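Peer 1: A predicted structure for the sequence below; I have some questions about it.
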Amino acid sequence: CRLKEYRKPIDNNFGPTVLRGNESEHRTEKPIVRDRAEEPANSVYTVERQIRLMLDRMRGVYLRDWSLGVLLMGLTILLPPALPAPQPAHKDTEPRYRRVCYYTNWSQYRKNGARFLPANIDPFLCTHLVFAFAKVDQRGQLAPYEWNDIQYPYIYRQFTSLKKKNPALKTLLAVGGWTHGSGPFTEMVRYKKGRQAFLDHALQYLRTHNFDGLDLDWEYPANRGSPPEDKDNFSKLLKELREGFEQEASRTGKPRLLLTAAVAGGEKIIRTAYDVPKLNKYLDFINLMSYDLHGSWSSYLGHNAPLYGGDYNTDEPTLTHSVVRYLFLKVFALL
């Protein structure tokens, strides 16, 4: 069924409002363009147009052009290829769109039919699989969370072995998570020596366990007990990791490890935690946390991951607000 159209403008401080206007102009003048190769070579996709097309697509409205789709399933967002991005690690096999899926290592403890293991994953469903989570230990290095991640039955190995069934699949290791907290990250990023030690060990750890990249899930820099300077220190970490990954690939001839991050969707944390242009500069893509926008802390009932706001409260957090804010802050990709 089609979602009810929501025409109220979104007020923001990052640029012109993008939801105003009569949406009938986007309807069925011609079919949706399914392949960007069919589009004219001189097509120009401004930030505003990207957002308009994306929002209309999510409403189920027929468009003149197709640019971007979003899957509202956990942390899944698709990369808009019209926006500039760093060169991919595998130019010949990099997919046109990324469908990123997270696997949680605690799902093995669910009861009966809810139990979920790497063997239950369809290796052709997603282009990128992210294993959640590893942790930063007391030495400031990557370490497994669960007892069987690197011991029998070797959950890491089960996870990365899915690439035997689908050689185009990329597997990444996520470090952090909500319960991990900021403390270990804060200590690790405080000095260059700590960041370098983390990089050196991460290169070894990711290669040893056959991962194709690292996903940083620090929740959140300069928040939840993390000092304000961690915003800048997080950017330094991204820069040094990206440079280290590139140098290792050049030195060894191996494909470069991917570098991504799971980032918050709330306005306050966006402003205080991230130097967004530097996310653009150093990350291959970002994973927008499109959930927990309402919860027990809210003063009114709201959806866990609302696409649009209700008329009763136009200031409530929504996924479209988060997308607009990131795009107007010049981030290149959303997942």
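Peer 2: The structure has been received and is ready for your questions. As the structure is a computational prediction, the values presented were derived from the model and not from experiment.

Peer 1: switch to C-alpha atoms for all contacts and neighbour counts from now on
Peer 2: OK.

Peer 1: So the closest residue to K165 other than its chain neighbours versus L129, what's the distance?
Peer 2: Counting by CA to CA, 6 or more residues apart in numbering, K165 lies nearest to P123, which is 6.8 Å off, once chain neighbours are set aside. Remark: distance between P123 and L129 (CA to CA, to the nearest Å) = 9 Å.

Peer 1: before we move on, back to that, quick one, what contacts the residue nearest to K165?
Peer 2: 162-163, 165-166, 169 (CA atoms under 8 Å, 6 or more residues apart in numbering).

Peer 1: Name the helix or strand for it, please.
Peer 2: In this structure, P123 sits in neither a helix nor a strand according to DSSP states H and E.

Peer 1: again with L129
Peer 2: Assigned by DSSP H and E, L129 falls in strand 128-136.

Peer 1: next one: R325
Peer 2: For R325, the host element (DSSP H and E) is helix 319-328.

Peer 1: That helix packs against which elements?
Peer 2: helix 47-59 (3 or more CA pairs under 8 Å, 6 or more residues apart in numbering; DSSP states H and E).

Peer 1: If you count neighbours, what's buried in the helix or strand just after the helix it packs on?
Peer 2: Counting by DSSP H and E, the next helix or strand C-terminal to helix 47-59 is strand 100-104. Judged by neighbour count (16 or more other CA atoms under 10 Å), strand 100-104 contains these buried residues: 100-103.

Peer 1: Second structure for comparison follows:
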Amino acid sequence: MHGVLLTTGLCLLLATTASSTRMVCVYDRVASTRPSVGQFTPAMIDPTLCTHIIFSSANIETQEVVPFDSNDMTLYAQLNSLKNRNPQLKTLLSVGGPGFNNQMFSVAVSSSNNRNRFITSAKALIKDNGFDGINLDWRHPGDADSQPMDPTRFLSLCQELRAEFDKEVPALLVSASVSAVRATIDSSYPDPSALASAMDFINVLTFNFHDPSESNTAHHSPLGALSSNPSDTRTTARTVLKMFNLYCFHSYIYSFVMHL
């Protein structure tokens, strides 16, 4: 038996608080380059399905946030034109993502001047293209290829973004996509509560707690411990979310193929 990850144009996150409910959808720019019927553009999104849509993603060059290529400008326009059909829709531009070069983030946060350059460029790109905010998708600030101070500097970037974006009326949004792996949390986010305080919301990537490498079938994004292992509270969404003082889940869709 093996798992097949199904990727459509959207990945869904549901985050609930005492005062609001969010359905946050993530659009991957690569979906627009798929051949034939696999192509999926922002114009094809039903804007009533989501309260927030994150465009994944922008790049970093010389400490500045920039589009990956010129075609992205067309995709930006398509995405933000969805607000004509749903004026309540909010859009965010993501920076980073899976496989993104850690060194680009590392250099961008390495000094106050570099962080200011990042923030100034991000703010201009967001406002010029009609986005409502930014999503930081630096999954592993504490990885082996990062600098020792990167986790602390990442928190500084988030706090400085918050301060700068709050100057706008209305304030621009700040969110982040963070790992749900306990070892990564411990090495990358020295103060999860402080990180959460700088954000409008956090996307905790609570998936792949269990995968096809295991001999037993288990939900890859369990809210609580499995009945077969009730003492395991580390690999559950509920435990991870409490570390960030959040209540949310972010998951992908899996199907399974049985080989007899």
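Peer 2: Received, thanks. For clarity, every value in this text was computed on a predicted model and none was experimentally measured.

Peer 1: picking up where we left off before, and the aligned partner of the residue nearest to K165 of the first structure in the second structure, how far is that from L75 of the second structure?
Peer 2: Aligned by TM-score structural alignment, P123 of the first structure pairs with P47 of the second structure. Separation of P47 of the second structure from L75 of the second structure (CA to CA) stands at 15 Å.

Peer 1: what do you get for A124 of the second structure?
Peer 2: 17 Å.

Peer 1: Look at these two and report which has more neighbours.
Peer 2: L75 (17 against 12; other CA atoms under 10 Å).

Peer 1: Contacts only, for that one.
Peer 2: Contacts for L75 of the second structure (CA under 8 Å, 6+ apart) come out as 29, 41-42.

Peer 1: Please tell me I have it right and T51 of the second structure contacts V26.
Peer 2: No - counting by CA atoms under 8 Å, T51 of the second structure does not reach V26; the two are 11.2 Å apart.

Peer 1: Where in the first structure does stretch 132-140 of the second structure fall?
Peer 2: Going by TM-score structural alignment: stretch 132-140 of the second structure matches residues 212-220.

Peer 1: And what about V175 of the first structure, helix, strand or coil?
Peer 2: Three-state assignment for V175 of the first structure (DSSP: H, G, I helix; E, B strand; the rest coil): strand.

Peer 1: just checking, what residue in the second structure corresponds to it?
Peer 2: Residue correspondence to the second structure (TM-score structural alignment): V175 of the first structure is matched to V95.

Peer 1: residue ranges for the helices of the first structure, please.
Peer 2: 47-59, 155-160, 183-189, 192-208, 230-252, 267-273, 276-282, 319-328 (DSSP state H).

Peer 1: what about the second one, how far off from the second structure?
Peer 2: Taking mean CA distance after the TM-score superposition for the first structure, the mean distance separating helix 155-160 of the first structure from the aligned residues in the second structure is 0.7 Å.

Peer 1: Run a quick neighbour tally on the residue mapped onto L162 of the first structure from the second structure.
Peer 2: Aligned by TM-score structural alignment, L162 of the first structure pairs with L82 of the second structure. Number of residues near L82 of the second structure (other CA under 10 Å) recorded here: 20.

Peer 1: Over to K192 of the first structure?
Peer 2: By other CA under 10 Å, the residues close to K192 of the first structure number 14.

Peer 1: can you tell me which residue in the second structure aligns to it?
Peer 2: By TM-score structural alignment, K192 of the first structure lines up with S112.

Peer 1: Next, the contact list for L89 of the second structure, please.
Peer 2: By CA under 8 Å, 6+ apart, the neighbours of L89 of the second structure are 47-48, 50-53, 82-83.

Peer 1: Could you identify which of the residues you listed has the most neighbours?
Peer 2: I53 (28 neighbours).

Peer 1: And that one, how far from S177 of the second structure?
Peer 2: Counting by CA to CA, the gap from I53 of the second structure to S177 of the second structure is 13 Å.

Peer 1: Repeat that for F118 of the second structure.
Peer 2: 18 Å.

Peer 1: And for L82 of the second structure?
Peer 2: L82 of the second structure sits 23 Å away from S177 of the second structure, going by CA to CA.

Peer 1: H250 of the second structure now?
Peer 2: With CA to CA as the criterion, H250 of the second structure and S177 of the second structure are 10 Å apart.

Peer 1: OK, contacts around the residue nearest the centre of the second structure?
Peer 2: Geometric centre of the second structure, nearest residue: S177, 3.2 Å, by CA atoms, centre = their mean. The contact partners of S177 of the second structure, by CA under 8 Å, 6+ apart, come to 135-139, 202-205.

Peer 1: In the first structure, which of these still touch?
Peer 2: Cross-checking the contacts of S177 of the second structure against the first structure gives 135-138, 202-205 as conserved contacts, using both residues aligned by TM-score structural alignment, their matches' CA atoms under 8 Å.

Peer 1: Distance to E61 of the second structure added to the residues you listed, as TSV?
Peer 2: Converted to TSV, these look like this (distance: CA to CA, whole Å):
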residue	distance to E61 of the second structure
N135	17
L136	15
D137	16
W138	15
I202	25
N203	25
V204	26
L205	26
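
Peer 1: any idea which of those has the most stuff around it?
Peer 2: That'd be N135 among those, by other CA under 10 Å, with 26 neighbours.

Peer 1: Contacts only, for it.
Peer 2: N135 of the second structure sits next to 54, 92-95, 174-177 when contact means CA under 8 Å, 6+ apart.

Peer 1: let's see 7 Å
Peer 2: 92-95, 174-176 (CA atoms under 7 Å, 6 or more residues apart in numbering).

Peer 1: cool, N114 of the second structure as well?
Peer 2: Residues in contact with N114 of the second structure (CA under 7 Å, 6+ apart) are 63, 108.

Peer 1: Can you mark which positions in stretch 232-251 of the second structure are buried?
Peer 2: Residues of stretch 232-251 of the second structure classed as buried by neighbour count (16+ other CA under 10 Å): 235-241, 244, 246-251.
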